[in-house]
Structure formats: structure tokens, C-alpha cells
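need the 3D shape of this:
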Amino acid sequence: MPSFNEITVAQLGRLIGLPDALAVIDVRTDEDAAADPRLVPGSVRRDWRRTGEWAHGFAGRRVVVLCQRGLKLSQGAAAWARHEGVEAETLEGGFEAWKAAGAPLLRADRLPPRDPAGRTVWVTRHRPKVDRIACPWLIRRFVDPGAVFLFVAPSEVSAVAERFGATPFDVEGVEWSHRGELCTFDVMLREWGLETEALSRLAGVVRGADTARFDLAPQSAGLLAVSLGLSRMHKDDLAQLDAGLAVYDALYRWCRDAVDEAHNWPTPAKGAVAS
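This is a model prediction of the structure:
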């Protein structure tokens, strides 16, 4: 049982990926991180020795601090963060407990470089529909909550990527794009080691909608319809992205928690025999 100001691996696992998820701060030593550079999904690395400098940036938020085993470094950093007005807890057992439970781990070596503010920066074609909303959702919820997305004219994606230090995605001839029958969302899941049951189920829905393969999942046709509708509701790509994030939040919760739930009306009378 976790002690005061601790959260379990199972509890944290249920919170990661949600739109109002807490912030996860990894304060492992450089040596421990080098030995296993993977990350708890959505977490950010911070130096435990400089907690007094970064903690105030999380004031008013709920955070979980983790170190290798959930002992002195995370306990001390969380206590300091609470002094700065942060609702800070530690992960019971730390990184080792998360790994031992077989929980998903993000491959940090496959992440693009970050800007001076610590954010990944991405660029793609403007007027997004399916993959170009699904991928930002995945990145914001499981990879980098502060990620920046630039939507530009198709002819300018490459030049903008070079001039602004952005990583291009979902365009031809780049690393983060379609591969065979896989769409960009599939590729990101595979490369980052995020192929959980729920995300893999969602990937099938996205792939079907993005490639007109409605046989892959019955939800794909609906996702395409909603995506096309959003693209006509919003002139601004970032406004469309914000609206689309809510769609994928709902789809993810269905994939994770509600696939066995059915709905019908009117409800059959008790004892009635279905015809």
C-alpha cells in the first residue's frame, strides 16, 4: 500500500493519456537514465539538484515525481515542490517498479531534438484531416505535453522544417510518415514502443479512416466523417486541432474502457425474448 504522498504504478497508469492528466517528472540521476533512457510516457526529465529552480513552474498543478526506486531523490524533490505550492506525489517503487510491472516505456532515443524551451517542434501540411490530428494527439498525451505543431503549405514543409528546427511528419519522403500499409500514427506507436492494447485498437480506427479501409474497424467511417466536418467548421488549423483532441480523447477512453459496452433503445422489457 502506498504511503502518504505516494501513487502506485496502477494508479498512474490509469491517469496517463488523459486530457487533465497530472505532470510526471523524472528526476533519475544521469547514470540511471543512461543505463535505461526510456521514459514513463508523457514524463519530462528534470535535474533533482535544481528542483528549487524548476518546481515553481508547476505551481497549482498535480505532479508525480519519480526516481530510480522512489526513495530520496523523488521524495526530496516532491517535498521541495510542495514548498513551492505544487501538489506533488512520488511514484511508489519509482522507475524500477514501473518497468517491473510491464507498463509502457517511451523510447527516448527515438525522440527528435527539443527547442531551447524543452519542447519538440513538428511541422506538417495545413488543413489536417485524420493522421495530422491523431499524431499531435498522441504526442501531446503520451510523448511531449508541450509539443508545438506548425501547419504550413505543403510546398513549404521541408523549408520550414530546416529553418525553424522542426520535425516534419505525415508528408512524403520523411521518417515520420506512412510505411506500407501503416499510417503515421502506426509508425509513431511502433517506433516509440507505445503499442498498448488501447492505443493499438485506436490505431486500427485511425488507419481505416486515413486510408479508406473501413473494413479495419467499424468506427473508421465515423471518424472520417467527424474529421471532415471539423475541417469545414474551423478555418484555423490550431482551432481544429484543439477540437480534434477532444475527439481522440473520447475515442481513446472508448478503446481503453468501453469496447464491451452496448447501447440500444428502447431497452428490451425484462424477460423479453429477442426476435
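
C-alpha only now, for contacts and for neighbours.
OK.

can you pull out the helices in the stretch 51-200 of the chain?
51-54, 72-83, 94-100, 131-138, 157-164, 184-192, 197-210 (DSSP state H, counting those that start in this stretch).

could I get the ones you listed as TSV with mean neighbour count and distance to Asp32?
Conversion of the helices of the stretch 51-200 of the chain to TSV gives the following (neighbours: other C-alpha atoms under 10 Å; distance: least, C-alpha to C-alpha, whole Å):
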stretch	mean neighbour count	distance to Asp32
helix 51-54	14	18
helix 72-83	20	12
helix 94-100	18	10
helix 131-138	23	27
helix 157-164	15	32
helix 184-192	21	20
helix 197-210	22	28
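
distance of the nearest residue to Val40 once chain neighbours are set aside relative to Gly13?
Spatially, and ignoring its direct neighbours in sequence, Val40 is nearest to Leu105 (5.2 Å; C-alpha to C-alpha, 6 or more residues apart in numbering). Leu105 sits 11 Å away from Gly13 when distances are taken as C-alpha to C-alpha, to the nearest Å.

between these two, who's got more neighbours?
Leu105 (19 against 14; other C-alpha atoms under 10 Å).

I'd say that one and Glu191 touch.
No: counting by C-alpha atoms under 8 Å, Leu105 stays clear of Glu191, with 11.4 Å between them.

wait, Val143 touches Leu39, no?
No: the pair Val143 / Leu39 is not scored as a contact, 9.1 Å apart, by C-alpha under 8 Å.

joint contacts of these two?
Residues touching both Val143 and Leu39 by C-alpha atoms under 8 Å, 6 or more residues apart in numbering: Leu106.

another sequence for comparison is provided below:
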Amino acid sequence: MPAPDAMSCDQLARLVGTPKAPILLDVRRDAVRAQDPRFLPGARALAEADLAPGQLSALAATLSAPVVVICAEGHRLSQGTAAWLRHEGLQAEYLIGGHAAWAAAGLPLVDPAPITARDEQGRSVWVTRARPKIDRIACPWLIRRFIDPQAVFLFVAPAEVQAVAERFGAMAYDIEGVFWSHRGETCTFDTLLAEFGLSTPALDRLARIVRGADTGRPDLAPECAGLLAASLGLSRMHSDDLAQLEAGMGLYDAFYRWARDATEEQHTWPNGAKK
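Presented below is the predicted three-dimensional model:
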């Protein structure tokens, strides 16, 4: 029977990518992490020096959500770190079997190497055109839910995106001529999935919907037209791009949960059996 302060890979997999996902702390030893630098989606790396009691106490003061701690195989590092965080008043669990069990189960892992711009707090920084519609909201949703929950997004005039990226050390996305953009018939959302090694049935299904809505191909999936309509409606409801982003997070949360859990469900009226 699992310990009361432990979480299984299956349990965690149901939370990853949703607003209820816990804070994930990767505490693998530096040498172990060097052998496999991939992280669980959204995980934050702690160096060995960060695991001293004083450092953990300081970290605990900055955390407010439940925490799951991941080490190589779910032994002393993760269990000890989780116990210390619980001592500091946090709800903290360790991942049973650790990183090895997650990888063995074929669950998604993220390669952090493509992130080339971080601020002094370790947050990835991204910049794109103002007045976002589809891809420029879908991409931040994907990044915050699966890659970097603390990511910073800047929205500026189209002509200034490249200059702002250079001046503020940000990664430009969804404009022509940059790495993080459309490739052939795919959109920037597809590029993110490919570069970070993220592929699940639900994300692949959502990517098709985003691609169709963003590139004028509603025939790619029946839901494309609905995403386009909702996105254009949000852009007219919000004059502030960050407010629109926050509203869009909920929209994509809903599409993701449908893509993961509800594609076979139908709704009809009247709801009773035929007499």
C-alpha cells in the first residue's frame, strides 16, 4: 500500500497539464541529472546545494501550492525533501519510483535544452506580437502547463518583437523568421511540441485543432471552428493582452480536458430513452 505521503505516477499523470497540478521539484543529484536532463512536465530543478535544511526552509516560504518531489528512484532525496517541506507546513509528497518509474511508464518528459532565455529568477522569457488570437495564446498555455509554470510573456508591437527580444533577453515566438514559429503547414504550437519532445494523444489532438483554427483550415477537425470563434470573442472582450491570456488559459484547459477525457462523450436532447 502506498505511503500517505507518496504519489504514484498514474496519480500524478492525471494532474499534470491541469490547473490542479502540484509544484514539481526535481531533486536528482547533479551527476544523475546530467545523464538524463529531461524533466517531468513543468518540474523545477533543485541543485544539490539547494537541499540543505536552511535552503529548503527558505524555499518553503516561497511556495503555496501542494508539492511533489522527484528524485532518481523515489528514495532518500525525495522522501527527505518532502518530509522537510511538510515540517515547514507544506503539503508535500514524493513520487513513488521517482524519475525512473515515470520514464519506464512512457509518460511525457521535457527536454529543457531549447530554452535559451531566462531571467535572474530562472523563469523563461518569451515575446510576441500584441493582440494575440490563437497560436499566441495556445503557446503560453502549453508552456505554463507543461514546460515552465513561471514563464514570462511579453506582448509588444509587431515591429518591435525582435528588438525587445534582444534587449530583454527573451525568445521571440510566432513571428516570421524566428526559431519558435510556423514550419511549413504546422504552427508554433506544433513547433513547441516537437522541440520539447512533448507528444501525447491529447496534446496531438489539441495541436490539430490549434493548427486548423490558426491557419484557416477548419476542415482539420470539427472543433477548429469553435476554437476560432471563442478566440476571436476573447480578443474582443479584453483590451489587455495579459488579461486575455489569463482568460485563454481557462479556454485551453477546457479543450485539453476534452481532448484527454471526453472525446467519446455525446450530448443529445431530449435526454430520455425512446419510448
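
returning to what we had before: so which of the helices of the stretch 51-200 of the first structure comes closest to Asp257 of the first structure?
helix 197-210 (8.5 Å; C-alpha to C-alpha).

what span of the second structure lines up against that closest one?
Counting by TM-score structural alignment, helix 197-210 of the first structure lines up with residues 201-214 of the second structure.

now the aligned residue in the first structure for Val152 of the second structure, nearest residue through space, not along the chain?
By TM-score structural alignment, Val152 of the second structure lines up with Val148 in the first structure. Excluding the flanking residues, the one nearest Val148 of the first structure by C-alpha to C-alpha, 6+ apart is Val121, at 4.8 Å.

tell me which residue of the second structure matches up with the one you found.
By TM-score structural alignment, Val121 of the first structure lines up with Val125.

run a quick neighbour tally on Glu160 of the second structure.
Glu160 of the second structure: 13 neighbours (other C-alpha under 10 Å).

hang on, the earlier thing: pull the contacting residues for the match of Val121 of the first structure.
117-119, 151-154, 169-171.

dump those to a markdown table, plus neighbour count and distance to Ala49 of the second structure.
Output for the contacts of Val125 of the second structure, formatted as a markdown table (neighbours: other C-alpha atoms under 10 Å; distance: C-alpha to C-alpha, whole Å):
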| residue | neighbour count | distance to Ala49 of the second structure |
| --- | --- | --- |
| Ala117 | 16 | 23 |
| Arg118 | 17 | 20 |
| Asp119 | 13 | 20 |
| Ala151 | 17 | 24 |
| Val152 | 17 | 26 |
| Phe153 | 19 | 30 |
| Leu154 | 19 | 32 |
| Gly169 | 17 | 27 |
| Ala170 | 25 | 28 |
| Met171 | 24 | 29 |
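
distance to Thr8 of the first structure for the helices of the stretch 51-200 of the first structure - can I get that in JSON lines?
Formatted as JSON lines, the helices of the stretch 51-200 of the first structure follow (distance: least, C-alpha to C-alpha, whole Å):
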{"stretch": "helix 51-54", "distance to Thr8 of the first structure": "23"}
{"stretch": "helix 72-83", "distance to Thr8 of the first structure": "14"}
{"stretch": "helix 94-100", "distance to Thr8 of the first structure": "9"}
{"stretch": "helix 131-138", "distance to Thr8 of the first structure": "23"}
{"stretch": "helix 157-164", "distance to Thr8 of the first structure": "40"}
{"stretch": "helix 184-192", "distance to Thr8 of the first structure": "23"}
{"stretch": "helix 197-210", "distance to Thr8 of the first structure": "20"}
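
those: which one's closest to Arg232 of the first structure?
helix 131-138 (14.3 Å).

after superposition, how close is that closest one to the second structure?
With mean C-alpha distance after the TM-score superposition for the first structure, helix 131-138 of the first structure departs from the second structure by a mean of 0.1 Å once superposed.

tell me the contacts of whichever residue in the second structure pairs up with Glu96 of the first structure?
By TM-score structural alignment, Glu96 of the first structure lines up with Ala100 in the second structure. Applying C-alpha under 8 Å, 6+ apart to Ala100 of the second structure gives the contacts 72-73.

surely Gln79 of the second structure is in contact with Tyr94?
Yes: using C-alpha under 8 Å, Gln79 of the second structure makes contact with Tyr94 at a distance of 5.7 Å.
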